[in-house]
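In: sequence unknown, structure follows:
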């Protein structure tokens, strides 16, 4: 079955790619439905849809699949698609998302049956939830045991009698499996915050690019119109109607599926928010923005219910919003899904749904669930426990202080002693256990690369299909024509308990074939006519603004430290290593910027000791090292992932990875060579130049970008002023080598010599590095830019608040904290001291003012724009 392709091709006569695929593809395991051949027999021919797929590969046929697989992995990596299996405060890079090359192909008749069954089930679930938070007639009539509702930790008594009217479940996900007989069965259902809607979009984009001819020719149904219907439904259901502000609530960048949250928010045109971005005032939900508080009318939540409101639910939650449930009860904000749906996810509920469907809809369920027994009923327990060897043992409830929980267990993998132990546990705590019949999952063809054997091969892998029903109006849903297939990581997986992305599983695109014309609607930007374009200002949350501000600061700080470290290493190994003023200045500046500990002897005292200490610190865990600045830059960028171009984000990630990878090559060696360290720093400098280019040329000039720019230039102002201040104190500017070193650190050597030839006058240095407002590395240019950006930011904020929040002078107060370059006079700044060897005291005073300004501005900006502690929030309606 897994024999390498090279040995199978020899002597094979195959006129078409489909015939070749049939010849080399392994059959599904015994007892599993074979998606490729349409049955459980090992000698069947390829089904028509799969045969057509392979025949549409083109002239290269299967010979090109290794290249397509390599392209697919490169695309996933370049697009930064990740799944954080173990998100540990961001210190470890997340792993790339895993997607198989071949899609799962579903014919129109199969999909029609799935679609009808899913729509029926979501209707039942919505009605059940409405009853449980309403009159609870289903409990009174005995159709549902109270222990599965009131005993479930996901049932929110805080919402009893207060759920909104209309649709409660705007998104529901169903995990389906195809049995050996070819029929589809429901394995589980997700209603709290179903994941996958973003990942399946990326899967579709990636796989359709690898097989463009097959995708077009096979009339694969598109996804965009269903997503558009969901957004429009959320708006119509919200208190503000079509003008509603809908946001996507995420736990944040440390969540394992954060990439999906950012991707989905950008695709749907929603504002991505964390709990700290929101606040409740007078039972209404508001978004903290740079322009004050903006009303939020709807939340598409990706946070589990128990974390939504620390006032009423988990008091230790930092992911939710205090008072959110009260705002929902007051009818002032729509939550999708409505809070309190978690009890519907219990596997035990599957066994009661057929009777509930008959009672609520007067219909039999057309899409059955796997036989499921809740052990809290004596008859069900007595019937199921003897069948344990053929079942999956599942927890009835999620982990909570009131219920033990456990990972699902396959009874077939237990020895008799293990089954006896589980039987005892079930008898003791019966309500916490649910048994579900184990189903051999159908198997799809996957392309397995094997370069060592001369090529890849087609191997079957077990698959579970997740499909989504989304609301498209009051009490109405549609099924997304596709889904996310989850594939077992190896050939040994036989049951649904093994299908997990956290256990090394993969995913696959799902192609639903249209019976007629394909809907070509899109949510991507189009060239609309100017008269119908409505521009909506993109909101910048205070949290996003803070991330952007620090992204700018860490980028500039990393650039400064890289340039300084390169200058130190070059000077210590160049012709100027005997210049005592230069060495004194470099030592002081390196210590001041955290590149070397103050306990290390200066470069003048022990040049090699100083050099080795600096190199060792570059990639250390110290807060000011180059490596830590690159890491902090990546973490700040992760918080605003949805605002960055993909190339920008990829460069930020690669800069950190490349830096640490290069230094890791020296691990264990006694010392580093300065020439090798310089190569690493040069590579880092190139990456940072690309990052700076992305920030300059690839970002919209909104308030978020202004704060990023302000952050960069606050850092630059403080760094350059401090460096020049130390150069004056150590006398480096009066020494030829020190003079050139200062020019190099300010990245102004070429400009200086072009304008002033070979002069070494301090006045010329001050003119270019302090006064000149055309030199982007001068203090005058930086100060002038900061004053302008701060003033503009204040104007925009005042305009966004209707101009009533504060007088213009107060709003522009931050710009006044930066020294006014109009008052800088070269003749004043360069007056000689009494002995003719020192610069004017006014210059030292100005440099100190610049340093103090950079320090104080950071605190003032945080108070005014991030924490809003400078004044009472204003509310913009």
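Out: Happy to help now that I have it. Quick caveat, the model's predicted, so the values are computed rather than measured. Numbers count the residues shown, from 1 in each chain.
In: C-alpha from now on. contacts and neighbour counts both.
Out: Will do.
In: Just after the helix or strand harbouring residue 612, pick out the following helix or strand.
Out: If you go by DSSP states H and E, residue 612 is part of helix 607-618. Sequence order places helix 626-638 as the next helix or strand after helix 607-618, per DSSP H and E.
In: relative orientation of that next one and helix 607-618 in degrees?
Out: Taking axes from the mean of the first three to the mean of the last three Cα atoms, to 10 degrees, one finds that helix 626-638 is oriented at 20 degrees with respect to helix 607-618.
In: Can you name the next helix or strand after helix 626-638?
Out: Once the chain leaves helix 626-638, the next helix or strand it forms, by DSSP H and E, is helix 646-664.
In: For that following helix, what is the distance to the chain centroid?
Out: Computed by Cα atoms, centre = their mean, to the nearest Å, the chain-centroid distance of helix 646-664 equals 17 Å.
In: in it, what's buried?
Out: For helix 646-664, the neighbour count (16 or more other Cα atoms under 10 Å) marks 647-656, 659-660, 662-663 as buried.
In: Pasting the second one now:
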């Protein structure tokens, strides 16, 4: 940014801009100088904050939170799909001048290149070990050193595709590296989401600041991944391997997959056949050439690594050794994340690069060396103790926060196993301004930068992911992204960036037209449709029951028994009203539980939770509008929980209106906006199948039992009301409430989109569109025979005969039999579809458990 631009922006407000917080003790202040005036790059930001004022900043903060929530930006998703943790973002960006950034960028490129050389040496020549530059205990005792990867094939000069570094500034403002991320570096997707949000809530400031864009970095990622498989094919199939929907960074994995245009797959979606990796999809097996993984080394292959893993692909390591699939980053890179490496990095740089290390690391001491151990034990109170072998259970120990007793315990731990510990000097880190509860405060910050290999070496993202602690007393854990909020990182340029020239891919038209989806995705969309329909039908019937029970007209016990019994039958939450007649006169507690008890199978809340869980599994398939509606649905669920906290509220049906509206919005959006691909098709098959099953069940449970004329009319009108057909019925038949007339509208009227025949006919059309197996079959397939038989049974039914009461049983036996037959055929249909199109392959079975001990 030029000085004239800064002066122009700063001149917008002539009020003095001084630091609103006191100078930090022994720490560098990112935004303000020693005189408490904004540093030059920060002046436009501080001016903008001052201009907006408390109200304006708070408004933009809330707007940013809404955008993040609507985008589905989460971190550390809990098992409850109703309350995901929304990604935390501070809207005040961190800024750095381009001239300072270029120096840092050069050092980051050198560091990425150095770690690439270290990886290739440790899994190749092992010169560092032979020459004594790196103690062999650090490598051979490390569980992240995978001997199976020794001599691994690399498709290019660069083996390490991605590299991330955690940085802090020391008291003088110099950047210091505190750790490196090489297995599956996370955060780049969050950095892109942060940039998108901040540029939307502070558009003028972002536009005028001439901030360097991030698009070029992600374009380089695409080009690099495509080039990795250039020896295998001209049009490689690239997938993003995720641990699953409940991975803490699942949003980022789905976000990057969508942004880069790659399928998001889990270990179960891939299989090894004939020395190659294949993706299992509706169209059969599709070969995979490149895997961008977000699964840690040890969990990637059950055959050679951790046998108890459920996240990997058995045989993957052997395929990678043969060069038939490229994994980025390659397996075995977890070894490079050990903090013990930092103690020897300057010597390693001289050995492998013959040049000094440009980016200094935090001073580190490996306790496996006697000299280092003696220093650590004598200066324990001012050091940070880290495990040399990273794991979830082992955390850093900040010794300056401990008393003498705790220090003694730490000293004993180190002496018991010195090789397993590393000590580092404590650097408080710089502070940066954040917007918190309507005021600007100072918080410690850390920066994660990202590099990707390219033809000339490495490309560094012009920015990164800044994170700040929630208070000055807290430390930021660099291993993961929890326990802190994030900030966008702006690199201010002195020139306007030109648009990036995006090369056109020579993608074969056949591949461009067919989106091959993993079977797992299709199955989740199928069940998403089914759970949505279950919840909607239950909600509609529940609202109808509330209106009838609380209406001005008398609602006799016979009518009450039928409708309440139907509620238990439709929800499947039995015995309920069916086998507990005492509940008929006091139904409130049972009805409240069927609405709001999420632990009760078949309740409305339970179905909605399952629907949202399916949505989380296929987050990458959902449009922005769908995510917004799902968030509104979560809000309505929480509102219902509050309304039902003390049992049934005064006007219970009104509390359910928001849920019904949200479900209708999802259905309408999918119908009007989704492309008619296999994802839409299976969601519709699930929805139509469930609606047909529930409609048949509703007719069977409400109309098969004959009632006196008044009660029969009440029940029939209640059924019609629950499916939004009462007004149409009255217009067509006026006040003649005969059961056969109701069956005409609900069973065989093709103009009624909620009739039984409409659902079955739609299913017939969808089955024609599904991919068929290559095996030659004689005649119609089983699923087509079932659907045609159901269609014929409904069409050939004599409605007057169905409405007749059988003398011996005093029931409408023909109606009961027909609906039972249709239900059975539809359930068989769902089983066939599941067996034919969904993946139910059991995971690999362990012959030997990894944790067994030898008792010899």
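Out: Perfect, thanks for sending it. Everything numeric here is computed off the predicted structure, so don't read it as measured data.
In: Give me the TM-score for these two chains.
Out: The TM-score (TM-score structural alignment, normalised by the length of structure 2) is 0.91; 827 aligned residues with a Cα RMSD of 3.0 Å.
In: if we can go back for a sec, can you give me the buried ones in the helix holding residue 612 of structure 1?
Out: 607, 610, 611, 612, 613, 614, 615, 616, 617, 618.
In: Let's have the buried residues of helix 646-664 of structure 1 in CSV, adding distance to residue 129 of structure 1.
Out: Shown next, in CSV, are the buried residues of helix 646-664 of structure 1 (distance: Cα to Cα, whole Å):
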residue, distance to residue 129 of structure 1
647, 44
648, 44
649, 41
650, 43
651, 46
652, 45
653, 44
654, 47
655, 49
656, 48
659, 53
660, 51
662, 56
663, 56
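In: Can you pick out the most distant pair from those residues?
Out: 647 and 663 (24.1 Å; Cα to Cα).
In: which part of structure 1 lines up with the longest strand seen in structure 2?
Out: Using DSSP state E, we find that the single longest strand of structure 2 is strand 439-454. With TM-score structural alignment applied, strand 439-454 of structure 2 matches the range 457-472 in structure 1.
In: buried set for the longest strand of structure 2?
Out: 440-454.
In: residue ranges of the helices in the stretch 51-200 of structure 2, please?
Out: When assigned using DSSP state H, counting those that start in this stretch, the helices of the stretch 51-200 of structure 2 occupy the ranges 98-122, 127-130, 136-140, 188-201.
In: In structure 1, point out the residues matching the shortest one.
Out: Right, the one you point to is helix 127-130 of structure 2. Going by TM-score structural alignment: helix 127-130 of structure 2 matches residues 137-140.
In: Residues touching that stretch, excluding its own?
Out: 128, 131, 132, 144, 145, 146 (Cα atoms under 8 Å, 6 or more residues apart in numbering).
In: which residue numbers in structure 2 go with stretch 288-307 of structure 1?
Out: Against structure 2, stretch 288-307 of structure 1 falls on residues 280-299 (TM-score structural alignment).
In: And that stretch, end to end?
Out: Start-to-end span of stretch 280-299 of structure 2 (Cα to Cα, to the nearest Å) is 20 Å.
In: so how far is it off the chain centroid?
Out: 18 Å.
In: Show me what residue 689 of structure 2 aligns to in structure 1.
Out: In structure 1, the residue paired with residue 689 of structure 2 is residue 714, using TM-score structural alignment.
In: Not counting sequence-adjacent ones, nearest residue to its match?
Out: residue 854 (5.2 Å; Cα to Cα, 6 or more residues apart in numbering).
In: Are we agreed that the one you found is in a helix?
Out: Yes. Assessed by DSSP: H, G, I helix; E, B strand; the rest coil, residue 854 of structure 1 belongs to a helix.
In: counterpart of it in structure 2?
Out: Residue 854 of structure 1 maps onto residue 826 in structure 2, by TM-score structural alignment.
In: which residue lines up with residue 180 of structure 2 in structure 1?
Out: For residue 180 of structure 2, the residue aligned by TM-score structural alignment is residue 189.
In: Apologies, that question was intended for residue 96 of structure 2.
Out: Checking TM-score structural alignment: residue 96 of structure 2 goes with residue 106.
In: how many other residues sit next to its match?
Out: 19 (other Cα atoms under 10 Å).
In: what's the answer for residue 492 of structure 1, then?
Out: 11.
In: Which element, helix or strand, includes the counterpart of it in structure 2?
Out: Under the alignment (TM-score structural alignment), residue 492 of structure 1 maps onto residue 473 of structure 2. For residue 473 of structure 2, there is no enclosing helix or strand under DSSP H and E.
In: and if you look at residue 317 of structure 2?
Out: Going by DSSP H and E, residue 317 of structure 2 is in helix 316-321.
In: now swap in residue 226 of structure 2 and tell me
Out: Element membership for residue 226 of structure 2, per DSSP H and E: helix 215-228.
In: how far off helix 188-201 does that helix point, in degrees?
Out: Using the same axes, to 10 degrees: helix 215-228 of structure 2 against helix 188-201 is 150 degrees.
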